[in-house]
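S.K.: have a look at this prediction, sequence included:
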Amino acid sequence: MTARRRGLSLRATLTLSYAGFLMLAGVVLFAAGLLMLRFVPDGDLFTGSTGMWAPGRADLAEVFVKYAGWAFAAFAVVGLGGGWLLAGWMLAPVGRIADVVRGVDAGTLQRRIALRGRRNELTELADAFDGMLDRIERAVDEEGRFAANASHELRTPHAVIRTIVEVARADPAGRDVDRVLERVAATNERAIATTEALLALARAGRAGLRFEPVDLRPLAAEVVAEARAAAARGGPAEGSPPPVRLEGDAAVVHANQPLARQLVANLVANALAYNLPQDGDVVVRTGTMPGGAATLQVVNTGPVVAPDLAATLTEPFVRGSGRARAADQGVGLGLTIVAAIVRSHRGELNITARPAGGLDVRVVLPAG
């Protein structure tokens, strides 16, 4: 941060401004008085038959200038003294804001200004700063939880591989090399999937993305076609993915195309992987709202999901059955990446647990 040279304080600046305006008002009054004296005749004046003397212009000007000087001195004293007190009273909330700002760091994010009073520029500034602190505190807490969960998720596959290798070394005669290699490969694939998901999450939250008009309908059609092809390769075996249906019309959004496709793919993959019975169903709908915003809705059947669990599904490493991982589940970042993509596109994400079972996920994005 560039060092700044010490300048005049804001209180002193306001004080000089108040005093200056007061002196300017005095100068205006002084000029007006001199202009009025122009209408007074010169010389000594006598009134009518009584012969009483009245002061002329010169006499009045001499007295006016004398007392105007005293008035200017009084204006300067009142302007500087009163302006100093008034500026201090006006800037007291700024001092409180500065104290809180200087005292805030990563360990004291709980401090707030909480400025009282009616709405004005200073209370709006304090409220805006308190709101910023709220967002920073939430982000820091989320980042801490995410780092802890990510380190656990990335450490677990390596620990499993080490255990497999140690067990195989301990029993050279009875080990099955093919089974060991299979288990190591499966665990390694899970580690790769977790790493790729973390990289995708970082890219989704990155600034400076290229945005363009993107139609969600063709992207959804590609993802649905790939899901159907994968289901066809799986055949009619038990546990094969359920059918996926595509409905709706064109939905043009202002988005980054790779991230928009990943958004659709993650929602469909999540619907296929979680909360689905063997004869379940997945429906993907695209459309446009009356205001022009585009919508993407993915609905799947399945067991009943608790509403409080549905509200946490966008947190990192939270899965449909809770935080515990099953052997065939993903890395728990699918909906987290979806939420990050929606935030980067200034959209809205709503996840609702259906009363009959399964989830109803609805995304609203700005129009293209």
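M.R.: Happy to help now that I have it. Residues are numbered from 1 along each chain as shown.
S.K.: switch to C-alpha atoms for all contacts and neighbour counts from now on
M.R.: Will do.
S.K.: tell me the SS of residue 295?
M.R.: Here residue 295 is recorded as strand under DSSP: H, G, I helix; E, B strand; the rest coil.
S.K.: now do the contacts for it.
M.R.: 251, 285-289, 362-365 (Cα atoms under 8 Å, 6 or more residues apart in numbering).
S.K.: columns distance to residue 232 on top of those residues, output as a markdown table?
M.R.: Formatted as a markdown table, the contacts of residue 295 follow (distance: Cα to Cα, whole Å):
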| residue | distance to residue 232 |
| --- | --- |
| 251 | 28 |
| 285 | 22 |
| 286 | 24 |
| 287 | 28 |
| 288 | 31 |
| 289 | 34 |
| 362 | 27 |
| 363 | 28 |
| 364 | 31 |
| 365 | 32 |
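S.K.: among those, which are located in strands?
M.R.: 285-288, 362-365 (DSSP state E).
S.K.: another structure for you, compare them:
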Amino acid sequence: MRRRPGLSARLKLTISYAGVIVVSGALLLAVVWVFLLRYVPDNVITPGPGFYRQRGPGPPFIPNRFDLWHAFAPRAAQALAFLLLLGLVGGWLLAGRMLAPLTRIADAARQAADGSLSHRIRLEGPRDEFRELADVFDTMLERLESHVAEQQRFAANASHELRTPLAISQTLLDVARNDPTRNRDELIERLQSVNTRAIDLTEALLLLSRSDRRNFTREPVDLSLAAEEAAETLLPLAEKRQVTLEVTGERARTVGSPELILRMVMNLVQNAIVHNLPDGGGVTVHTAARPDASVVRVENTGPPLPPELIPTLTEPFQRGTRRIRTDEHAGVGLGLAIVHSIVRAHDGTLDLAPRPAGGLVVTVRLPGTRQDPSPTGAQQPVREPSPVV
């Protein structure tokens, strides 16, 4: 059932303004009647003998209450009618002026609903409630436009990345169909490699989507244990690349998803190993407990990084093209993007800074929890650097 449209806000305000003015005028006239006319007698007033001597010859006219009421009532009615007209006209103009910012905000909302997110209100004037609402709406439109553009760019890049292994698989199958004598073992190995890459990309996309939704269960997590587990898991990769891997620091507790935080540390350590010097590189993973945060810092060696490259490293499918990497561990371009998403989902911060001697320092700060003291009441000691490789 379709509801009938009601009165507009402007008309309601106009009626309210007019009603206030009319009621105020009526109360004023009532005060005049109660405190003035009620003291005038109803009957004919007969003046005393002394009144004629003071006023001169002839009978004077002294009005009673009935005479004053007949003279006062029409003028009071005219005054109330004028106040009503003034309230309606003035209230309509005043309400229109007061609601003009809301009209601009509504127009911007309609344009946003139609898909145009580039429009801004930019309301001028004093910083009142309407100005604050317009500024908040402009900020929302700006963030929404940025988010939509990021999602569109991400979808386009993801489609391109997913299409690449599928196209390679299709090409390999076409070649095998047209050349029955081709080595099947080689074909199977290449298809398996391409399929593994597609699976890794799909899992990374699902993980990135999950971390953005923030629908995970939060549990106590120790960043030092996550760092040790990540280092132990990636030890074969570090040995293969002849990279020295060290884990240092102390217990650093936070609250979040153990799986996502472990993946975050794994991605940081893996990136630090892969994007390193071709021989004799090093990676240091350090955890620390601060009064307001739990910190994990991953530092690696490598060639110098240009400052303009640093902000792009956390964007999806943006690989550090000037960093050392091989095709075997090129990745899908989502490592630091996933890290950034996980850190953001845990209300933390991610800082990337190039080392003067080459390489990168990645610092993650997550909300910390109270550190439990040791049984003797002393603080937990800081662990000495433990070389893994």
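M.R.: That came through, no problem. Bear in mind the structure is a predicted one, so any value in this text is a computation, not a measurement.
S.K.: ok, back up a step: need the buried ones from the contacts of residue 295 of structure 1 selected in PyMOL.
M.R.: Only the buried entries of these go into this PyMOL selection, using 16 or more other Cα atoms under 10 Å:
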select buried, resi 251+285+286+287+288+362+363+364+365
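S.K.: thinking again about what came up before, farthest-apart pair in the ones in strands among the contacts of residue 295 of structure 1, please.
M.R.: Using Cα to Cα, the pair of those lying farthest apart is 285 and 365, separated by 13.8 Å.
S.K.: what about the residue nearest the centre of structure 2, helix or strand, and which?
M.R.: By Cα atoms, centre = their mean, the mean C-alpha position of structure 2 lies nearest to residue 143, the distance being 6.8 Å. Using DSSP states H and E, residue 143 of structure 2 maps to helix 129-178.
S.K.: show residues contacting stretch 276-291 of structure 1.
M.R.: 216-217, 220, 238-252, 268, 271-272, 294-303, 358.
S.K.: among those residues, name the ones in helices.
M.R.: 216-217, 220, 268, 271-272 (DSSP state H).
S.K.: contacting residues for the aligned partner of residue 233 of structure 2 in structure 1?
M.R.: Counting by TM-score structural alignment, residue 233 of structure 2 lines up with residue 226 in structure 1. Counting by Cα under 8 Å, 6+ apart, residue 226 of structure 1 makes contact with nothing.
S.K.: and the helices in structure 1, which stretches?
M.R.: Using DSSP H, helices in structure 1 cover 10-37, 57-103, 121-170, 177-204, 216-234, 257-273, 307-310, 334-344.
S.K.: the shortest one vs structure 2 - mean distance after superposition?
M.R.: What it means is helix 307-310 of structure 1. With mean Cα distance after the TM-score superposition for structure 1, helix 307-310 of structure 1 departs from structure 2 by a mean of 1.4 Å once superposed.
S.K.: show me the contact partners of that helix.
M.R.: With Cα under 8 Å, 6+ apart, helix 307-310 of structure 1 has contacts from 320, 322, 351-353, 359.
S.K.: before we move on, back to that, so how far is the helix holding residue 143 of structure 2 from its chain's centroid?
M.R.: Here the centre of helix 129-178 of structure 2 is set off from its chain's centre by 19 Å, with Cα atoms, centre = their mean, to the nearest Å.
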